[in-house]
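[1] quick one: sequence and predicted model below, then my questions.
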Amino acid sequence: MKLIVGLGNPGTQYMTTRHNIGFEAVDTLAELKGIAMQKNKFKSIIGEGTIGGEKVILMKPQTYMNLSGEALRACMDWHKLTSEDILVIYDDVSLEVGQLRIRKSGSAGGHNGIKSIISHLGGQEFLRIKVGVGEKPAGWDLANYVLGRLSEEEMKVLGPKLKDICDAIEMILIKGPDQAMNTYNLKMKR
């Protein structure tokens, strides 16, 4: 069983913000694969199904970004999952809008949701898909930038990338992360 976690913040005020791209990706994946996201367990909205022959749990933690690790850890403990069984999708300000980067490990890079997950897992060794939301403009506060709404232009770029993220997840489940990294880390942003 694999646990696929999209990071974001709950509430309508955070919809279509840069920080909620993980939620958007999980919602798109659920819709494409016919997985109902309706259960409220582990401080999260979850759905269970099968993708590429693999049983999966899709998760959107409702703890707010900075406490994402609490929800993830509770689900992992209940299902007896290890860090090898999880995949986390989140926004990254160091990548151009729409650029995808799949990694098997790494630091939090200043992302508070990832900091929380690393803290609750006790390590950095977990699969992740970073989704570029662009660098913050000079003089902007980082929190205001990531909690800001996506522009129309950014949405035009990111909308089609949600399907790419779903395809990358399916490739990871069927062919492994190395194949997905070779395919998606090399793609141009558009």
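    Everything's here; your move. Numbering: from 1, shown residues only.
[2] alpha carbons only for contacts and neighbour counts from here, please
    Will do.
[3] spit out the contact partners of the spatially most central residue of the chain.
    Nearest to the mean C-alpha position of the chain, counting by Cα atoms, centre = their mean, stands Ile89 at 1.5 Å. Ile89 is in contact with Ile4, Val5, Gly6, Leu7, Ile21, Gly22, Ala25, Arg128, Ile129, Lys130, Val131, counting by Cα atoms under 8 Å, 6 or more residues apart in numbering.
[4] okay, pairing it with this:
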Amino acid sequence: MDTWLVIGLGNPGTTYAGNRHNVGAMVVDELVRRSGANLRAHKSRARAAEIRLGTLPGGVPGPKAVVAVPSTYMNESGGPVAGLMQFFKVPAERLIVVHDELDIDFAQLRLKRGGGEGGHNGLRSITRSTGTKDYLRVRVGIGRPPGRMDPAAYVLKDFSSSERPELDFLLPDAADAVEQLVHVGLTAAQNVIHAR
């Protein structure tokens, strides 16, 4: 059975753990929690776990996946991602990157393959290190910063007190989106997730 690689982007350490920029890592934590596994240090400079993604009809365990969070800062995510792809022999078409997206309203989800990086340093690093933009993305909306706040400052702030309760729904929904991608493919998953 072919293995998938699911990367949740974020910055390492407790200082950044609740930041909007770390929502991708939070989604991977949700997938790991569902599976009962634990992320462990991997030589590719990431924390990773081998899991089954969801359950197929008849209670059959879902496809094999490696879920991981780079241990590097966001702008150096590409090295660990390329290392994991090489180690687990995962091609770009089975790479899913979960990341925060300024251009999507908070708590909305969008799925796509390829495209630009929209100024996202984590995506830019992954594209540079893997040599392709043609990987799947689960884009988790965090909305635009208020007023004239610098987007770079906004993404490094924790979710607001009004946003935090929504995370209880957003993170499971984003984890569902990852499972949908591997179970039914991009187009069918988009039809389900984008309709919400």
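    That came through fine. Everything numeric in this text was worked out from a predicted model, so none of it was measured.
[5] care to give me the TM-score?
    Once superposed, chain against chain, the TM-score is 0.94 (TM-score structural alignment, normalised by the length of the first structure); 187 aligned residues with a Cα RMSD of 1.1 Å.
[6] re the thing from before, what does the residue nearest to the centre of the first structure correspond to in the second structure?
    In the second structure, the residue matched to Ile89 of the first structure (TM-score structural alignment) is Val98.
[7] average separation of whatever helix or strand its match lives in from the aligned part of the first structure, please.
    For Val98 of the second structure, the host element (DSSP states H and E) is strand 95-101. Aligned to the first structure and superposed, strand 95-101 of the second structure gives a mean residue distance of 0.3 Å (mean Cα distance after the TM-score superposition for the first structure).
[8] contacting residues around His99 of the second structure?
    Gly8, Leu9, Gly10, His21, Asn22, Val23, Gly24, Ala25, Arg137, Val138, Arg139, Val140.
[9] now it. Nearest residue, chain neighbours left out?
    Leaving aside its chain neighbours, His99 of the second structure sits nearest to Gly24 (4.5 Å; criterion: Cα to Cα, 6 or more residues apart in numbering).
[10] surely that neighbour touches Glu101?
    No - counting by Cα atoms under 8 Å, Gly24 of the second structure stays clear of Glu101, with 9.9 Å between them.
[11] what do the two both touch?
    Jointly contacting Gly24 of the second structure and Glu101 under the rule Cα under 8 Å, 6+ apart are Val140.
[12] could you check how far the residue of the first structure most remote from its centre is from Tyr145 of the first structure?
    The C-alpha centroid of the first structure is most remote from Gly139, which lies 27.1 Å away (Cα atoms, centre = their mean). For Gly139 of the first structure, the distance to Tyr145 of the first structure (Cα to Cα, to the nearest Å) stands at 10 Å.
[13] would you map the helices across the second structure?
    Taking DSSP state H as the criterion, the second structure carries its helices at 23-35, 78-88, 121-130, 151-155, 164-184, 186-193.
[14] would you mind finding the most buried of those?
    Most buried of the helices of the second structure, by mean neighbour count (mean count of other Cα atoms under 10 Å): helix 23-35, with a mean of 23.
[15] how big is the offset of it relative to the first structure?
    Comparison of helix 23-35 of the second structure with the first structure after fitting gives an average deviation of 0.6 Å (mean Cα distance after the TM-score superposition for the first structure).
[16] residues making contact with that helix?
    6-10, 38-39, 49, 51-53, 67-69, 97-100, 140, 171-172, 174-175.
[17] which of these are buried, as a PyMOL select command?
    Command for PyMOL, covering only those of the contacts of helix 23-35 of the second structure found buried under the criterion 16 or more other Cα atoms under 10 Å:
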select buried, resi 6+7+8+9+10+39+49+51+52+53+67+68+69+97+98+99+100+140+171+172+174+175
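[18] which residue packs closest to Met1 of the first structure, ignoring adjacent ones?
    The nearest residue in space to Met1 of the first structure (Cα to Cα, 6+ apart) is Lys55, at 4.8 Å.
[19] whatever residue of the second structure lines up with the one you found: neighbouring residues, count only.
    For Lys55 of the first structure, the aligned position in the second structure is Lys64, judged by TM-score structural alignment. Applying other Cα atoms under 10 Å, we find 17 residues neighbouring Lys64 of the second structure.
[20] and the counterpart of Gln190 of the second structure in the first structure, what does it touch?
    Taking TM-score structural alignment, the alignment pairs Gln190 of the second structure with Met181 from the first structure. Met181 of the first structure is in contact with Arg101, Ile102, Arg103, counting by Cα under 8 Å, 6+ apart.
[21] check Met171 of the first structure too.
    Pro177, Gln179, Ala180.
[22] from those, pick the one nearest Val157 of the first structure.
    Within those, the smallest distance to Val157 of the first structure is 20.5 Å, found for Ala180 (Cα to Cα).
[23] the closest one contacts Ile174, doesn't it?
    No - Ala180 of the first structure lies out of contact with Ile174 (Cα under 8 Å); the separation is 9.6 Å.
[24] what is the burial count for the aligned partner of Leu156 of the second structure in the first structure?
    Alignment note (TM-score structural alignment): Leu156 of the second structure maps to Leu147 of the first structure. Neighbourhood size, Leu147 of the first structure [other Cα under 10 Å]: 18.
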